[in-house]
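Undergrad: sequence below, structure please.
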Amino acid sequence: MFTATWLFEDRADAGRQLARAVEDEGLDDPLVMALPRGGVPVAYEIAVHIAAPLEILIVRKIGAPGHEEFGLGALVDGEEPELVLNRRAIRLVRPPKGYLEAETERQRAEILRRRTLYFGDRAPASSRARDVILVDDGIATGGTVRAAIKALRRMGVGRLVLAVPVAPKSELTELRSQVDRIVCLATPFAFRAVGLYYRNFEQTADEEVLALMEKARLRNERD
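TA: The predicted model follows:
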């Protein structure tokens, strides 16, 4: 049986530990960008620690039929949501005809729902020509993060740093050429799932995302 010793109490603890590593990157007026929902509590702690604004980048995984955690690609929010497909995974799974189109439209609707909920009438902060710290609560297959990186590059960001508490070493090796820097606290041997390395890995609710974003906004205004 596989067992893992947890490394983090919860996402906030992971964020505080990660923040101490990120502060050494020497970024110029960075924007902390979180992948919701789980990446927001991690990113909030980083934003507070380095006194940077916090923003959200909505990315929705296109999961395999019957196995939603196995990503066939991802849809990234933007003026025009961008679809990034994993052709190797698609060849392996061979989803039925029409599945990708239907699932993409389902995730497009979920992106619209979350955009309305998280932003309301507010325009997202621009990342163009700006140093960005992209944050999630961990990496498993890397599909969601890979899609986010590709979208941010197309948005014209400045220096791009990927910051995650835990990830498999193999995924970081593949991602290293796509970002300027990777900050990762742990790369456990025989990596199985992100949640195994947290003592508390309860799902992050929309209400927590909204509360943290409001706290970050008020703190940034005071600073």
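Undergrad: when you work out contacts or count neighbours from here on, use the C-alpha atoms and nothing else.
TA: Noted.
Undergrad: without its sequence neighbours, what residue ends up closest to T104?
TA: In space, and not counting its chain neighbours, T104 is closest to I62: 6.6 Å by CA to CA, 6 or more residues apart in numbering.
Undergrad: which residues does the one you found contact?
TA: Going by CA atoms under 8 Å, 6 or more residues apart in numbering, I62 touches 68, 71-75, 100, 103-104, 107.
Undergrad: compare with the first, here's sequence two:
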Amino acid sequence: MFRNRTEAGRALARRLGHLREAAPVVLALPRGGVPVGFEVATALPAPLDLLLVRKVGAPGFPELAAGAVAEQHPTMLINEDVVRDLGISRSYLEQEAARQRAEIERRRGLYRHGRAPLPLEGRTVILVDDGVATGATVRVALQALAQSGAARRIVLAVPVAPPSVAEALRGFCDEAVFLATPEPFGAVGSFFADFTQVEDAEVIALLQRGEGGPPSSGAAAFRPGR
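TA: Got it, this is the predicted structure:
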């Protein structure tokens, strides 16, 4: 369906043109959402930053979200259906959530180098990811944004999601844009010809180019593929 994340981001940007006059801020979910968000931010144009969220994977199935945690969000979102069906213990969830919060702190230092997140007060915020499967990660990101109370309007923009998940996520934001909601769904990566893992160096480089991050020697040396 999409050649790569760049193509998906440009297609999303065309659907989001009506927000250009709102002077939005684009927040991408790292790492996969950053190349998509970069294209949206470039096209509008808008500043690019991150919203750091981590999936709490199910035991033995790390790609299956049993829950999710986000920076500056005090509680863990639990995917009750997955937890119930797999019999996942509370102790496992707490241990894995702690591990993912540590990863959020690592990425905060790596990507931002001490820089504070972009201010969102009174702004239209466009939250971007490269795709949605269970929706747990995006849902906790939307809840974190809503709980902060800073954004005037929250828009979710995602290339692909299952129909039922897309419909559920619409209830957590002011507007949602999905390029495709196929059924049956499968995995997000199955809708991209190139779904190569995004590395930290690419995230840093794109943040710098999107005016959402500080200059760094590592970022300057990296040239994202087009």
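Undergrad: quick one on the thing from earlier: distance of the counterpart of the residue nearest to T104 of the first structure in the second structure from L142 of the second structure?
TA: In the second structure, I62 of the first structure lines up with V56, judged by TM-score structural alignment. Separation of V56 of the second structure from L142 of the second structure (CA to CA, to the nearest Å): 16 Å.
Undergrad: and for R15 of the second structure?
TA: 20 Å.
Undergrad: looking at those two, which one has more neighbours?
TA: Counting neighbours by other CA atoms under 10 Å for R15 of the second structure and for L142 shows that L142 has the greater number, 21 against 15.
Undergrad: does that one count as helix, strand or coil?
TA: Following DSSP: H, G, I helix; E, B strand; the rest coil, the label given to L142 of the second structure is helix.
Undergrad: setting aside sequence neighbours, what's the nearest residue to it?
TA: Nearest to L142 of the second structure is F172, by CA to CA, 6+ apart, at 6.2 Å.
Undergrad: count of neighbours near the counterpart of that neighbour in the first structure?
TA: Using TM-score structural alignment, the partner of F172 of the second structure in the first structure is Q178. By the criterion of other CA under 10 Å, Q178 of the first structure has 17 neighbours.
Undergrad: contacts for the strand ranked longest in the first structure, please.
TA: Longest strand of the first structure, by residue count under DSSP state E: strand 67-76. Applying CA under 8 Å, 6+ apart, the external contacts of strand 67-76 of the first structure come out as 57-64, 81-87, 89-90, 104, 107-108, 141, 143-144, 147-148, 151.
Undergrad: aligned to E7 of the second structure, what sits in the first structure?
TA: Aligned partner of E7 of the second structure by TM-score structural alignment: D13.
Undergrad: picking that back up, give me the mean deviation of the longest strand of the first structure from the second structure.
TA: Superposed on the second structure, strand 67-76 of the first structure shows a mean distance of 0.9 Å to its aligned residues (mean CA distance after the TM-score superposition for the first structure).
Undergrad: quick check: next helix or strand after that strand?
TA: Tracing the chain C-terminally past strand 67-76 of the first structure and defining elements by DSSP states H and E, one meets strand 82-85 next.
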